[in-house]
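**Student:** Pasting the sequence and the predicted model now:
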Amino acid sequence: MSNPGDADHTPLTSVRQMAAYLADGCKPPGEFRIGTEHEKFGFRHADLAPPPYRPADGQPGNIHDLLLGLAACDGTLILDGDNPIGVKQGADSISLEPAGQLELSGAPLRTLHETQQELEAHFDQVRSVCRDLDTGFAPLGFHPLAKREAMPWMPKGRYAIMKRYMPLVGSLGLDMMTRTCTVQVNLDFASEADMRRKLRVSLLLQPLATALFANSPFTEGRPNGFLSYRAHVWTDTDVQRSGIPKVMFEDGFGFERYASWVIEHVPMYFVYRDGGYIDVAGKSFAAFMAGRVPELAGETATLGDFADHVTTAFTDVRLKRFLEMRGADAGRADMMLAQSALWVGLLYDDAALAAAESLLRGAGWEDAVAARAAVPRQGLATPWRGGTLRDIVRDVVAIAQDGLRARGLQDAAGNDERIFLAPLQAIAEGAPTQAEHWLAQYHGPWRGDASRIFAEAAI
């Protein structure tokens, strides 16, 4: 979402205008960049409880003081009213998810080596600030211990609106907000045709990514029967704005078709005016443009409103002025880097993209939707076109390796970006996924104590 004061106030007059806004993201391949975003759960060392926004119960860990500490590291606080809700550090921003999950939205970077440096610097900074707060952070897909009612709520205006609305459209929306964490990579496209190719390949392979990066097998201290419970949560959050929309596979799909779908089929949450949020959850953006939303009488829909609205579509791959890969659980640092490496390797080299299309030839929307429904429980054993997802892991990872080899971008030691695919290569050769590893620990050395995950998963 645009920060207050950043919004484009150009009045909206047509769908073509919105399509042009999206098309402005097109850039030549030489200017393609990598933007990685990742979230993590806070926990107090004393009791493993999620830290509240402000000090409570005599415990030192709290999100407010964490943000102040991060801002002192050459940053500027982002405010919602009088409340700090994030930190801007150059091209990076640190923000809060609804229950205080800490998110880094990284800078657009040229190489995965730079992505690694950015991640390590952020983790070092968070660890340093947390030392005085007796607090830690762990990147996991779903909170392994806390009940929903035990999760704190951050003082962000848009979250209050979503908190009211979510239970009206799904039974797990509040869990999505408070008890999930993800990692995503944001990637560029050169043209509408290039966007369409990359979007469809990544949608078809998103269930595979969910299986590879599954990292949420526990709920409230016990195995939940899923490998990615986070992915399951999204199936009952708000079907109008999530999943894999059929429109993305239809003939003629492009920026204009997507803009039409977003304003006609994705309900609104809010409009930001005069320093506050107007609750219009459930109302139609197209109706807003036509002046038919009573709460917005006298307000003109703007390009900034459309930009905000696009951020409330939660599809497995989201189209903005770039593409967001959204199918993975948060996890270990090497796995988060592997997630970026997988998609960069598949999508940023023409030969690799063509090879991925060839591997997926004949697959379509129905295949993607069927796999998406099964993958939260079954992981790599999910049925896929006469076999399982595990059958294509080696080929997909090999294509990504070829793509990264072709990029030829090396670090100071002469390693190219293929090094970041090592964890996926191990899984392709039979190593357990993160979720499978945790379940083995739970049934083995942990002796049924899921709380031990925090010590092992902490950054």
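**Tutor:** Right, received. Where do you want to start? Numbers count the residues shown, from 1 in each chain.
**Student:** For the rest of this, base every contact and every neighbour count on C-alpha atoms.
**Tutor:** Fine.
**Student:** tell me which element Leu439 is part of?
**Tutor:** Element membership for Leu439 (DSSP states H and E) is helix 434-443.
**Student:** ok, now Leu140?
**Tutor:** Using DSSP H and E, no helix or strand contains Leu140.
**Student:** which non-adjacent residue is nearest Phe394?
**Tutor:** I think there's a mix-up here, since residue 394 is Arg and not Phe. The shortest distance from Arg394 to any non-neighbouring residue, by C-alpha to C-alpha, 6 or more residues apart in numbering, is to Ala428 (5.4 Å).
**Student:** Check the gap between that neighbour and Leu109 for me.
**Tutor:** 28 Å (C-alpha to C-alpha, to the nearest Å).
**Student:** out of those two, which sits in the busier spot?
**Tutor:** When Ala428 and Leu109 are compared for neighbours, Ala428 comes out ahead with 21 against 17, by other C-alpha atoms under 10 Å.
**Student:** alright, now check it against this:
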Amino acid sequence: MARDTTDNRPIETVDELISFLAEGCKPKEAWRIGTEHEKFPFYVNGNRPVPYEGDRGIRALLEGMQRILGWNPILDGGHIIGLVEPTGQGAISLEPGGQFELSGAPLKTLHQTCREGNAHLAQLREIAEPLGIRFLGLGASPKWRLSETPRMPKSRYDIMTAYMPKVGRHGLDMMYRTCTIQVNLDFSSEADMRRKMQIGQRLQPLATALFANSPFTEGTVNGFQSWRAEIWRDTDNQRAGLLPFVFAEDFGFADYVEWALDVPMYFVIRDGRYYDCTHVTFRQFMHGALRDEVPNGMPTMGDWANHLSTLFPDVRLKRFIEMRGADGGPWRRICALPAFWVGLLYDDEAIQAVEDFTRDWTFEEVQRLRDTVPVEGLSASFRNHDLRETARKVLAIARTGLANRACRNREGYDETGFLAPLEEIVARGTTSAQEMVAAYNTRWGGSIEPVFLEHAY
């Protein structure tokens, strides 16, 4: 999740909120790729979860990373809860259950993204291995009950933990027991944002199927290929899922703002203190609802930026676009997720081709697919074909887009190789989740423990 920010500029009108998003527009030559990936820390001895406190806990991990990186600490109530690169180019943060997240720097090529991921995992191993800690690349916690899962000392998570059970069945599972890989992409104009948001919404169920990697819960098979995706179906439906208004031909920044204004808030920050604001919407906040409840009780741009970071649609709009549908996974898929979306959306030929291919997909069709994919994965039916056939066509377009970008590394290879993990999934016809379940039923002997060996970083 995003770092909470402070920006004390007062908000006077809704138009300022629209302009805030529009300020994200960048010329194509300035487009960058920001990749985020989360993983579960665990003790090698007993495959146990890692608490925050202690000589071998999450805090010790963060302090060790601070020593070798020289990044600035992020503090909350005197606790170190993350690190930020001094110029803002990347950060390390904690999810509620101790999931360790790298929010990567905005980079120009996938080769740079891959090197960034390699460096991060190598640095993390240097600190974690002496502590007896490794990291698991799955979309959901495969073994620990919610009651066994540690809780990180972050104020926003205290507020969310109290609020989530009021608005859905799986909010606490989402917070404490899931991991994702995510990519953040730029846009050049409102029209370009519209294309990318619409394509992203239509294809997010396909991305979920390709990255399905969470078939276990509390030590046994849970019946889902992506339990993480199922969790999001009943977490907080006011702020999550697909957004029907994005499918409109004239969708724009103002439509997203109008939706966001009527979603309940989580908090505001004043002088480092978090105030629970789950009882009001941002629109009510603008009309003075918190004037007597919090200091300086009228909204600022920092409040708006923080509110946008607490909205969880499958494709999220800020000053960039976030693709949020993928499970966490092994190292190769950390690079494959941005390759998929960059190939489709950062090349003129590819984006036109995928827009033409998906243009007539309706919200209702995509929603049905979104509801089916957590169980059926690539076997889900879409327009009388299984999703695997759609995946073949879309991956071919993504490959064309990456080839057209012609971004080569020192050895002369372009970016198309980063699609290989996804092309392998489609070629064999089984997702990572299905492969793990098959292993569980055969060579793992009905035990969950081998997942901590075979799927660890």
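**Tutor:** Received the coordinates, thanks. Keep in mind it's a predicted model, so treat the numbers as computed, not measured.
**Student:** Go through the next helix or strand after the helix holding Leu439 of the first structure and flag the buried ones.
**Tutor:** Going down the chain from helix 434-443 of the first structure, the next helix or strand is helix 453-457, by DSSP H and E. Neighbour counts over helix 453-457 of the first structure (16 or more other C-alpha atoms under 10 Å) mark 453-454 as buried.
**Student:** average gap between helix 453-457 of the first structure and the second structure?
**Tutor:** By mean C-alpha distance after the TM-score superposition for the first structure, the fitted helix 453-457 of the first structure averages 0.7 Å away from its aligned residues in the second structure.
**Student:** would you list every one of the strands in the stretch 101-250 of the first structure?
**Tutor:** In the stretch 101-250 of the first structure, the segments counted as strands under DSSP state E, counting those that start in this stretch are 102-105, 135-138, 182-187, 218-219, 222-223, 242-243.
**Student:** residue in the second structure matching the residue nearest to Arg394 of the first structure?
**Tutor:** In the second structure, Ala428 of the first structure lines up with Val426, judged by TM-score structural alignment.
**Student:** hang on, that match packs against Lys393?
**Tutor:** No: between Val426 of the second structure and Lys393 there is no contact under C-alpha atoms under 8 Å: 10.6 Å.
**Student:** For the residue nearest to Arg394 of the first structure, give me its contacts.
**Tutor:** By C-alpha atoms under 8 Å, 6 or more residues apart in numbering, the contact list for Ala428 of the first structure reads 390, 393-394, 397.
**Student:** Out of those, name the ones that lie in strands.
**Tutor:** If you go by DSSP state E, the contacts of Ala428 of the first structure have nothing in strands.
**Student:** ok, and those in the second structure?
**Tutor:** Contacts conserved in the second structure for these, using both residues aligned by TM-score structural alignment, their matches' C-alpha atoms under 8 Å: 390, 393-394.
**Student:** Nearest to Asp188 of the first structure among those?
**Tutor:** Nearest to Asp188 of the first structure among these is Val393, at 24.1 Å by C-alpha to C-alpha.
**Student:** Pull the number of nearby residues for Pro130 of the second structure.
**Tutor:** Pro130 of the second structure has 10 neighbours, counted by other C-alpha under 10 Å.
**Student:** Find the nearest non-adjacent residue to the equivalent of it over in the first structure, please.
**Tutor:** When the first structure is aligned by TM-score structural alignment, Pro130 of the second structure is paired with Asp132. Leaving aside its sequence neighbours, Asp132 of the first structure sits nearest to Pro60 (C-alpha to C-alpha, 6+ apart; 8.0 Å).
**Student:** go on, Pro245 of the first structure?
**Tutor:** Thr315 (7.3 Å).
**Student:** Look up how far Thr10 of the first structure lies from that neighbour.
**Tutor:** Distance of Thr315 of the first structure to Thr10 of the first structure, given as C-alpha to C-alpha: 26 Å.
**Student:** same thing with Asn186 of the first structure?
**Tutor:** 26 Å.
**Student:** More neighbours: which of those two?
**Tutor:** With neighbours defined as other C-alpha under 10 Å, Asn186 of the first structure and Thr10 compare such that Asn186 has more, 25 against 12.
**Student:** aligned partner of that one in the second structure?
**Tutor:** Match for Asn186 of the first structure (TM-score structural alignment): Asn184.
**Student:** I figured that match was touching Ala2, is that so?
**Tutor:** No: using C-alpha under 8 Å, Asn184 of the second structure is not in contact with Ala2; the gap is 12.0 Å.
**Student:** Figure out the helix or strand that the residue of the first structure positioned farthest from its centre lives in.
**Tutor:** In the first structure, the greatest distance from the average C-alpha position (C-alpha atoms, centre = their mean) is reached by Gly298, at 34.9 Å. Using DSSP H and E, Gly298 of the first structure sits within no helix or strand.
**Student:** can you pull the contacts of it?
**Tutor:** Going by C-alpha under 8 Å, 6+ apart, the list of residues near Gly298 of the first structure reads Gly291.
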